[in-house]
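J.: quick one: sequence plus predicted model below, questions after.
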Amino acid sequence: MTPAMDPSQVRWAIAGILAVFFTAGLSMNIVLTALPVIVSDLDGNQIHYSWVVIINLLANAASTPIWGKLADMVSKKRLFQCAAVIFIVACLLAGFAPNMEVLLAGRLLQGTAMGGVTTLTMAIIATVVPPRERGKYAGWLGLCMTTSTLGGPLLGGFIVDVSSWRWCFLIGVPLTVISGVLLTKVLQVVEEKRPVKVDYLGSVLLVASSSALLIWLSFAGVEEYFAWVSWQSGAILFGAVLLLALFALVERASSEPVVALRMITNRTTFLALVSSVCIAVSLGALPPYLMQYFQLGRGLGPTEAGLMLVPMIFGNLVATTVTGRWVTRSGRWKRYLVVGAVVLTAGLLGLAAAAGSAPVWLTGVVLFVVGLGFGAQMQNLMIAVQNTVPVTRVGQASSLIAFFRTYGGAAWNSVLATVMAVQVGTLAVATPTVGHGDPTYANAGAVAFLVAACISLPAIISNALMREEPLRTTI
């Protein structure tokens, strides 16, 4: 239950939530272009270099379902404030880090906070806005997610060029503080009080199993670590599967499970999770290899390569905004998911075809199409799942989508990395030369984009098999 909030209060409250959501998302990606400088400045090594990204992703994905469970048991507003405070502490810790170990601790906290911010943003919007009306906010949520993911590396490179890399972390502090104050004053969420009973064993098993899986996906096949077929790979994968099986047994017996397994048996929820994993390749995995393709394969400079991602961002904004409004008007969502999946797959196929020697402007047009396809699905999948559960379970439903989307992005990132490595061979350590593209990288990019299209293809089938239920007009 929520007290009456007039439209102005709702807009201001959601603006505050989205500001923190955008800042936290930006923090995950802004560091990518600054990593070489950071690791050199703090006397780090290659393992440190990898783990600055990996530890953040691990904490984000593993903590998401736990935040979702807590969101259904205690105040979402208080939890969001807690996540914002953790994020501020993490930014300060990383920003003033004297060595790599402290920096990694800050990145761990950042990932934990991001898991909470992502889940609670969706859960709070679902609490104060009926499903039928949520479409109008989907465009803003999609824009924040896409812009922070694709714009982060460009902003990080700019900060390193004009100032210290430490501002890549410190820049998030003032915006989060301002947004938190706004949220505290405006947001009114009164929820049904329930006894807080945390499934500690389930939480530990979830973190352990998901961390093991992501470690395997991150390091397997990398020459410096271990091969796909090796005793190390087998041991980690066996341990992950065993922990996952134990997690499932514990959750079935728990009265307050971290993840309600019965929720996944719902047809719409299950198919939406499959679709979320598949489309994650376009936002969670594709951008790093687009940057590599543009800089190494086509000879563009870092700023030019970053600007080539703008059409994709704009396409996502157009699709999320337009389809969100159409969903709000009609209460129907399935048609947009199916069309979006078809457009996304066609866009990725077009990207593969244009990657060889097509004009760069044509590649930009195709990226706009890719953004349209992804944008038509991302938040509408969330709305479809939230519509299948009561408001007391919306936190878990939101966290499930976020969890699978994060893991999908991580998995496909590893797959595309392997594809690129196989194609370029010893050229994997090439240095970008502005104005001189390497055909080997251009062709490798084409293969990677084709693989991405194949990965997104099952989303068409999943979306088509969903049983559409008209969106509720009440909370």
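T.: Great, that's in hand.

J.: from now on I want contacts and neighbour counts done on CA atoms only, so please keep to that.
T.: Fine.

J.: tell me which element the residue nearest the centre of the chain is part of?
T.: Closest residue to the average C-alpha location of the chain: residue 406 at 4.8 Å, with Cα atoms, centre = their mean. Using DSSP states H and E, residue 406 maps to helix 394-424.

J.: tell me the buried residues in the helix or strand following that helix?
T.: Later in the chain than helix 394-424, the nearest helix or strand by DSSP H and E is helix 439-465. Neighbour-count burial for helix 439-465 flags 439-453, 455-464 (criterion: 16 or more other Cα atoms under 10 Å).

J.: I'd like the next helix or strand past the host helix or strand of residue 35.
T.: Taking DSSP H and E as the criterion, residue 35 maps to helix 35-41. Once the chain leaves helix 35-41, the next helix or strand it forms, by DSSP H and E, is helix 46-71.

J.: Three-state assignment for the residue lying closest to residue 318 once chain neighbours are set aside, please.
T.: Leaving aside its sequence neighbours, residue 318 sits nearest to residue 372 (Cα to Cα, 6 or more residues apart in numbering; 6.9 Å). Judged by DSSP: H, G, I helix; E, B strand; the rest coil, the three-state class of residue 372 is helix.

J.: what's around residue 372, how many residues?
T.: 27 (other Cα atoms under 10 Å).

J.: pretty sure residue 10 is in a helix, no?
T.: Yes - counting by three-state DSSP, residue 10 is located in a helix.

J.: which residues does it contact?
T.: Contacts for residue 10 were tallied using Cα atoms under 8 Å, 6 or more residues apart in numbering; they are 128, 186-187.

J.: PyMOL command to pick out the buried ones of the residues you listed?
T.: Listed next is the PyMOL selection for buried residues among those, using 16+ other Cα under 10 Å:
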select buried, resi 128+186+187
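
J.: quick one: which of the contacts of residue 10 is nearest residue 293?
T.: residue 128 (42.7 Å; Cα to Cα).

J.: pretty sure the closest one contacts residue 475?
T.: Yes - if you go by Cα atoms under 8 Å, residue 128 and residue 475 touch, sitting 7.3 Å apart.

J.: burial count for the closest residue to residue 392 other than its chain neighbours?
T.: Closest residue in space to residue 392, ignoring its immediate chain neighbours: residue 72 at 5.6 Å, by Cα to Cα, 6+ apart. Around residue 72 there are 22 other residues, counting by other Cα under 10 Å.

J.: quick one: contacts for residue 250?
T.: 201-202.

J.: from residue 71, how far out is it?
T.: 21 Å (Cα to Cα, to the nearest Å).

J.: now swap in residue 216 and tell me
T.: 30 Å.

J.: second structure for comparison follows:
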Amino acid sequence: MTHPQIMRALSGLLLGLFCAILSETVVTNALPRIIGDIGGGQSAYTWVVTSSLLAVTASTPLWGKLADQFSKKVLVQSSLVVFVAGSLIAGLAQNPTTLITARVVQGLGVGGLSALGQIVLAAMISPRERGRYSGYLGATFAVATVGGPLIGGVITDTSWLGWRWCLFVGVPFAVIALVVLQRTLNLPVPRRKATVDWAGAFFVTAAVCALLIWVTFAGDRYAWLSWQTCALVGASAVLTLVFLFVETKAAEPVVPLRLFRNRTVALASGASLFVGVALFAGTVFFSQYFQLARGATPTMSGLMTIPFIAGLFVSSTVSGRFISRTGRWKAWLVTGGVLLTAGVSLLGALRYDTPYAYVAGGMALMGLGVGTTLQNLVLCTQNQVSADDLGAASSTVAFFRSLGGAVGVSVLGSVLTTRIGDHAAGTIGRLGPQDRAAAAKASGGGELPDPAALPHAVRDWLEGAYGHGIGDVFLYVAPIALLALLVTLFIKEVPLRSSGGPERPADEPTP
């Protein structure tokens, strides 16, 4: 495809990816109001987030494998249709059960678009040129991921719109993307026997669900060391073993285990797992930090995360262009790991009164690190596999990124609750007797407090606890970012090929 043809096709793909990722983050600042309006409690609050993450993570490998067997164009359009259906149902929901179900449907569509974005790109462009265009995917992912809370805050704070438009906002973009893709995206359909490994898809979904349900409620509904933990972790382990056995027997496995014999695929998947923890930690906890530790409005909270968006946008586009020129990518991965570790470590010192310039610097470094690693981990993987495994390999790396994010956010959320409680309990003695009752109510009950409704002294006390607790969360993320850096050091650099993936024969030996 020529550059103009690629850009026209890419416009529809980027639009679809933007609306899908946006749907995951746009509700962040609106959730307290959403749950209050439809009559839900803390359990519903948790499940509105978790249900979508479950669907995205569990469905990613299946979408990737289907892309190796069916028309990629039809699959992308199907993902958009599923996403639109879920969005419409969610926006019209009148009770928590309907909303949670709709978020599952949304998550299935988002999982498809997340997995298929890189796969479609690889079908159009050779690995050598792919870095340049992968930068556009990374930039879109960055803007949608971190810009979502800003858009959601503006919509929620605008009286004539309301929170339902946070769920509707992606629908017109998805419809336009469907039309554009129909007119501009023309890819060859794989000429292979269409067999789907439904058993493998079921067991990997069940294993991931058991794991994510455990980390979502551990430390809240039950202790980390409890019979519930033993049951859910044991179930996840058994289901994983069954999945691995099924994959060894399947004619067309969802995740071909032979891919992990390739060191690059195995290491890139591991690094993607750790980067996913850092990425999603930033997108979730930045919003809480600015609103609950610094008293910002939802709109201001979104604006204050711009350094992270800018860093991610610049690094993903710049690194992509340089990689396309030189065919070399490892230096960018290593540099990204260093920047990510440095940024997260700086954010570990956060407090409620930390100067914003310091916070912005840490966010910018973190964004630069994520931007130079996220897309390039997929790129180096695609460069090492045959055309027949392109979809499975790409979605495997994306699966581990989503899994890292889902598990990381759940575990770190539990850590945050514990640390906030510890800091609050250690400083409550500074309050007068008349303020302690309000303080106990604000820090208990499992719901997010409204700082504006609290007495001044209690508000300062609570902001201090949140600021310290969120800083501690980033201290926990720092060694995980360091692990991502160490893993990338062991990935062997193979210069990017100038031939396209689809023309590469399946029996060509892997470099």
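T.: Now that the structure is in, tell me what you want to look at. Keep in mind the model is a prediction, meaning the values are calculated, not measured.

J.: returning to what we had before: what's the counterpart of the residue nearest to residue 318 of structure 1 in structure 2?
T.: Counting by TM-score structural alignment, residue 372 of structure 1 lines up with residue 368 in structure 2.

J.: swap in residue 20 of structure 1?
T.: Match for residue 20 of structure 1 (TM-score structural alignment): residue 16.

J.: which non-adjacent residue is nearest residue 57 of structure 2?
T.: residue 402 (5.4 Å).

J.: and if you look at residue 243 of structure 1?
T.: Closest residue to residue 243 of structure 1 apart from its sequence neighbours, by Cα to Cα, 6+ apart: residue 209 at 5.2 Å.

J.: quick one, what contacts the equivalent of the one you found over in structure 2?
T.: Taking TM-score structural alignment as the criterion, the aligned counterpart of residue 209 of structure 1 in structure 2 is residue 207. Taking Cα under 8 Å, 6+ apart, we find residue 207 of structure 2 in contact with 235-240.

J.: if you set the cut-off to 7 Å instead, what comes out?
T.: The contact partners of residue 207 of structure 2, by Cα atoms under 7 Å, 6 or more residues apart in numbering, come to 236, 239-240.

J.: can you check residue 265 of structure 2 too?
T.: 259, 381.

J.: mean deviation, whichever strand or helix holds it versus structure 1?
T.: Using DSSP H and E, residue 265 of structure 2 sits in helix 263-288. Following superposition, helix 263-288 of structure 2 is found to deviate from structure 1 by 1.4 Å on average (mean Cα distance after the TM-score superposition for structure 1).

J.: structure 1: matching residues for that helix?
T.: The aligned range for helix 263-288 of structure 2 is 267-292, by TM-score structural alignment.

J.: higher neighbour count, residue 216 and residue 71 of structure 1?
T.: residue 71 (28 against 22).

J.: map the more buried one across to structure 2 for me.
T.: With TM-score structural alignment as the criterion, residue 71 of structure 1 matches residue 67.

J.: before we move on, back to that, which residues of structure 2 does the helix holding residue 406 of structure 1 align to?
T.: So helix 394-424 of structure 1 sits over residues 390-420 in structure 2, by TM-score structural alignment.

J.: give me the buried stretch members for that stretch, please.
T.: Those would be 390-417, 419-420, for stretch 390-420 of structure 2 by 16+ other Cα under 10 Å.

J.: mean distance between that stretch and structure 1 after superposition?
T.: Mean deviation for stretch 390-420 of structure 2: 1.2 Å (mean Cα distance after the TM-score superposition for structure 1).

J.: residue 472 of structure 1: what secondary structure?
T.: Assignment for residue 472 of structure 1 (three-state DSSP): coil.

J.: what do we get in structure 2 for it?
T.: Under the alignment by TM-score structural alignment, residue 472 of structure 1 pairs with residue 497 in structure 2.

J.: and that match, how many neighbours?
T.: The burial count for residue 497 of structure 2: 15, using other Cα under 10 Å.

J.: that one and residue 277 of structure 2, how far apart?
T.: 30 Å.

J.: same thing with residue 26 of structure 2?
T.: 19 Å.

J.: quick one: which helix or strand includes the equivalent of residue 250 of structure 1 over in structure 2?
T.: Under the alignment (TM-score structural alignment), residue 250 of structure 1 pairs with residue 246 of structure 2. Per DSSP H and E: residue 246 of structure 2 is located in helix 227-249.

J.: so which of the contacts of residue 10 of structure 1 is the closest to residue 174 of structure 1?
T.: Using Cα to Cα, these come closest to residue 174 of structure 1 at residue 186, 18.6 Å.

J.: now the closest one, nearest residue through space, not along the chain?
T.: Closest to residue 186 of structure 1 by Cα to Cα, 6+ apart is residue 13, at 5.6 Å.

J.: correct me if wrong: that neighbour contacts residue 183.
T.: Yes - if you go by Cα atoms under 7 Å, residue 13 of structure 1 and residue 183 touch, sitting 5.5 Å apart.

J.: quick one, helices of the stretch 1-150 of structure 2?
T.: 3-25, 31-37, 42-67, 72-91, 96-124, 127-157 (DSSP state H, counting those that start in this stretch).

J.: as JSON lines, these with distance to residue 311 of structure 2 would be great.
T.: Putting the helices of the stretch 1-150 of structure 2 into JSON lines (distance: least, Cα to Cα, whole Å) gives the following:
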{"stretch": "helix 3-25", "distance to residue 311 of structure 2": "18"}
{"stretch": "helix 31-37", "distance to residue 311 of structure 2": "27"}
{"stretch": "helix 42-67", "distance to residue 311 of structure 2": "25"}
{"stretch": "helix 72-91", "distance to residue 311 of structure 2": "29"}
{"stretch": "helix 96-124", "distance to residue 311 of structure 2": "21"}
{"stretch": "helix 127-157", "distance to residue 311 of structure 2": "9"}
